[in-house]
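Enquirer: Mind looking at a prediction? Sequence and model below.
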Amino acid sequence: MGLAPNLPTYYLAWTFIGAGMAAGLYDAAFSTLGRLLGSDARASITGLTLLGGFASTLGWPLITGMEHQFGWRHTCFVLATVHLVIGLPIHLLAIPRSPSLTAEGVSTPDNPAESGVPDKSGSRLLLLLAVLLTTQSLVASTMSVHLLDVLELLGITTATALAIGMMVGPSQVAARLAEFSIARYLHPTWSTRIAVVLCGLGIGLLLLATPWLAFVAMGLYGAGIGILTIARGTLPLALFGPADYGTRMGLLARPMLLAQALGPVVAALILERSGSSLLLIVMCALVAVSLAVSFTLPDK
């Protein structure tokens, strides 16, 4: 990207970056933890997302400062160097290549107690889980891309909208701390239900178009999204066990990535033609679908 002489090369660079993100962000990390730690991976998944919650909080100001100081091309070179000099050696040298579990701790497809469900029931359960996570991914990607536009169309000033948007990051971290310390005693299905309700309440409060309530709304929404990020890793592990965990994570990631790509585009059309209120109502309806589906999942 830093060397891109024209727009097609710039788009090609984003294509490579997108492929790298699909292979190297939470889904791949969760699969790795599930492979290494088996059913005991929940605490590590939560801890990983807790640390990851600071990525945008620390990274965006740092990258913005570098861009202002050195220009965007040199900033790209610095980021590429960090990936190669810091990130790559960690992946090559610090991550074990084989599970540390004993033979008894590793589940197999032939062990019903570990895999949790028979094949037919498992396929139905995987489909329901995919619907829940994909719907929430669509909501999250839409809100992430269009939040400032939605707030401004509701009559909230740009400066206030920016401050409201900043509530999401700290709320995610706070919710993940709560998950790590308190909610870890809940079944992941119940954590997911709580998170979906928080998201729905947050989006619904935005419809009132009141600035101080919008701060509360984004606090609730951010908390819900923070917990749902953890649920992406812990819920499949709890429902199916560690056997073929990486494969299931890959199957679940496909529709989620499609939703993340298409959701903001469709949302932009709704915003342009019908305004922010209709978009928020649609988002609330999708959250309601997610909540209904969550009650079809086992919670013990």
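Expert: Sure, I can see it.
Enquirer: rest of the way, CA atoms for contacts and neighbours
Expert: Noted.
Enquirer: Quick check: end-to-end length of stretch 232-252?
Expert: Using Cα to Cα, to the nearest Å, the end-to-end distance of stretch 232-252 comes to 9 Å.
Enquirer: Second structure for comparison follows:
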Amino acid sequence: MATPLGPVIAALGVTQIVGWGTTHYMPAVLAAPTAAGLGLGATAVLGAFSWGILVAGLTARPAGRLIDRLGARKVMSAASVIAAAGLLVLAAAQGLAGLLAGWTLLGLALRSILYDGAFAALTALAGADARRAISLLTLLGGLASTAFWPIGHWLDTALGWRATLVVYAVLNLAICLPLHWRFAGGPAGARGADDRPAAPAHPGMSLPARQRRLALWLLAATFTLHAFVASTMAAHLPMLLDGLGLGTAVVVSAAALMGVAQVGARLVEMLMQSRFSALATAPPSVALLPAAFAVALAWPGHATAAALFVILYGCANGLMTIVRGSLPLAVFGSRGYGELLGTVAGPALAVAAAAPMAFSALVEAAGPRTGLWLLAGLSAGSLASIAAMALVVRGRPPRTTKAPDRQCRNARTSRP
């Protein structure tokens, strides 16, 4: 009997909320008090965060390979300890060197404790049914900022930023570590904790080696271009809305629609899974990105247009999280899935680390509207890449079980 997925999704959902909230979303709340406490500029503190994201990108593929080899349980559990250590180093930091050391440790852990590790765990446990499990997990993970931004503000006010980071470290050890060890599972194809067989492997599509490499490159290009846009929007959305000539009240109201749009889009995607494949839903999901920027550029200064812009972007961003987990599985299969996610995530994370500062420099030199045009162009490039990939793999039958290892090696050795 296959491992019941309900408890696994719930447990990993909790670890995603804690993991995202205490690491990736933490600087939004604690960067300013950290900078003030250490006598540093906000740019230096956020630069240390960008360094951590870069480390995550450089180590994404090795981390994925470890998950494939050792199983998500061991890797995600070890990464929870490393993340806690990084948070404690940040809490004890006396200057920029301490921040860089702490974010180096966090960068080593990020890809394993966040979606890549959880997606690999669900794929090993659910096999061909992993797409729905991935969608459910992202619904829970989407609550991280909603939960931890107010928690972080409250803890910082009551205890200070150093004690807040210590609390975050304790949460990773007391909540994430035991849940990862109990529920994340072993390597794909291994038997579960109760000696039950894991779900059958997802075969993926039968692709010749050349088409397989091309599809991998196009997939990496899609995610990398989107990563620049998403990282920039996370850092500069209020500034971009303000640059459209909107008042503060409109900017705040429009920005608040982001989370609602993300969750709503994920719910719709989950309801439509029985009718549309992951490959069929990917291009329309990406198409929402250039559509959002087209609205912002066509009707600047209009509150309704700003709201529509945020809603379209929020839907695209919410769906892209699911696409990033389900599309590689549908095309390339579950063998070597952890390393495959790391392969396509590496370039995207490197770009995401540099995007906010690069975009800020562009806006200072040329203005917000020029920045919007850049993001629109990159979004169009992401759409073109995913459309081209869909054409490359269109109509290909599922891969047979013959010589799966050879086809898996073709995907793993094709670096984007």
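Expert: Received the coordinates, thanks. Just so you know, these numbers come straight off a predicted model, no measurement behind them.
Enquirer: Map Val166 of structure 2 onto structure 1.
Expert: Correspondence of Val166 of structure 2 to structure 1, assessed by TM-score structural alignment: Phe77.
Enquirer: So the residue lying closest to its match once chain neighbours are set aside versus Leu79 of structure 1, what's the distance?
Expert: Leaving aside its chain neighbours, Phe77 of structure 1 sits nearest to Gly2 (6.2 Å; criterion: Cα to Cα, 6 or more residues apart in numbering). Counting by Cα to Cα, the gap from Gly2 of structure 1 to Leu79 of structure 1 is 10 Å.
Enquirer: For these two, indicate the residue with more neighbours.
Expert: Comparing Gly2 of structure 1 with Leu79 by other Cα atoms under 10 Å, the one with more neighbours is Gly2, at 16 against 13.
Enquirer: ok, residues contacting stretch 259-279 of structure 1?
Expert: Applying Cα atoms under 8 Å, 6 or more residues apart in numbering, the external contacts of stretch 259-279 of structure 1 come out as 134-135, 137-142, 145-146, 150-151, 153-154, 207.
Enquirer: Among these, which lie within strands?
Expert: Judged by DSSP state E, strands contain none of the contacts of stretch 259-279 of structure 1.
Enquirer: Now the buried members of these.
Expert: Among those, those buried by neighbour count (16 or more other Cα atoms under 10 Å) are 134-135, 137-142, 146, 150-151, 154, 207.
Enquirer: Can you redo those as a markdown table, where the extra columns are distance to Ala174 of structure 1?
Expert: Shown next, in a markdown table, are these (distance: Cα to Cα, whole Å):
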| residue | distance to Ala174 of structure 1 |
| --- | --- |
| Thr134 | 24 |
| Thr135 | 24 |
| Ser137 | 20 |
| Leu138 | 23 |
| Val139 | 21 |
| Ala140 | 18 |
| Ser141 | 20 |
| Thr142 | 22 |
| His146 | 23 |
| Val150 | 25 |
| Leu151 | 23 |
| Leu154 | 27 |
| Leu207 | 24 |
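Enquirer: List the residues that contact Ser171 of structure 1.
Expert: If you count contacts by Cα under 8 Å, 6+ apart, Ser171 of structure 1 has them with Gly219, Leu220, Gly222, Ala223, Gly226.
Enquirer: what's the counterpart of the first one in structure 2?
Expert: In this case it means Gly219 of structure 1. Using TM-score structural alignment, the partner of Gly219 of structure 1 in structure 2 is Ile311.
Enquirer: What separation is there between the nearest residue to Pro242 of structure 1 once chain neighbours are set aside and Glu114 of structure 1?
Expert: Leaving aside its sequence neighbours, Pro242 of structure 1 sits nearest to Gly38 (Cα to Cα, 6+ apart; 5.0 Å). As defined by Cα to Cα, Gly38 of structure 1 lies at a distance of 10 Å from Glu114 of structure 1.
Enquirer: Tell me which of those two has more neighbours.
Expert: Counted by other Cα under 10 Å, Gly38 of structure 1 and Glu114 do not tie: Gly38 has more neighbours, with 22 against 19.
Enquirer: Aligned counterpart of the more buried one in structure 2, please.
Expert: Matched by TM-score structural alignment, Gly38 of structure 1 corresponds to Gly127 in structure 2.
Enquirer: which stretches of structure 2 form strands?
Expert: Counting by DSSP E, one finds no strands in structure 2.
Enquirer: Contact partners for the counterpart of Gly122 of structure 1 in structure 2?
Expert: Aligned by TM-score structural alignment, Gly122 of structure 1 pairs with Arg212 of structure 2. Applying Cα under 8 Å, 6+ apart, one finds that Arg212 of structure 2 lies in contact with Asn410, Ala411.
Enquirer: The match of Gly38 of structure 1 touches His202, doesn't it?
Expert: Yes. With contacts counted by Cα atoms under 8 Å, Gly127 of structure 2 reaches His202, the gap being 5.2 Å.
Enquirer: Which ones among the contacts of stretch 259-279 of structure 1 map onto helices?
Expert: Assignment to helices by DSSP state H places the following of these there: 134-135, 137-142, 145-146, 150-151, 153.
Enquirer: picking that back up, so who does the residue nearest to Phe77 of structure 1 touch?
Expert: Trp72, Arg73, His74, Thr75, Cys76, Phe77.
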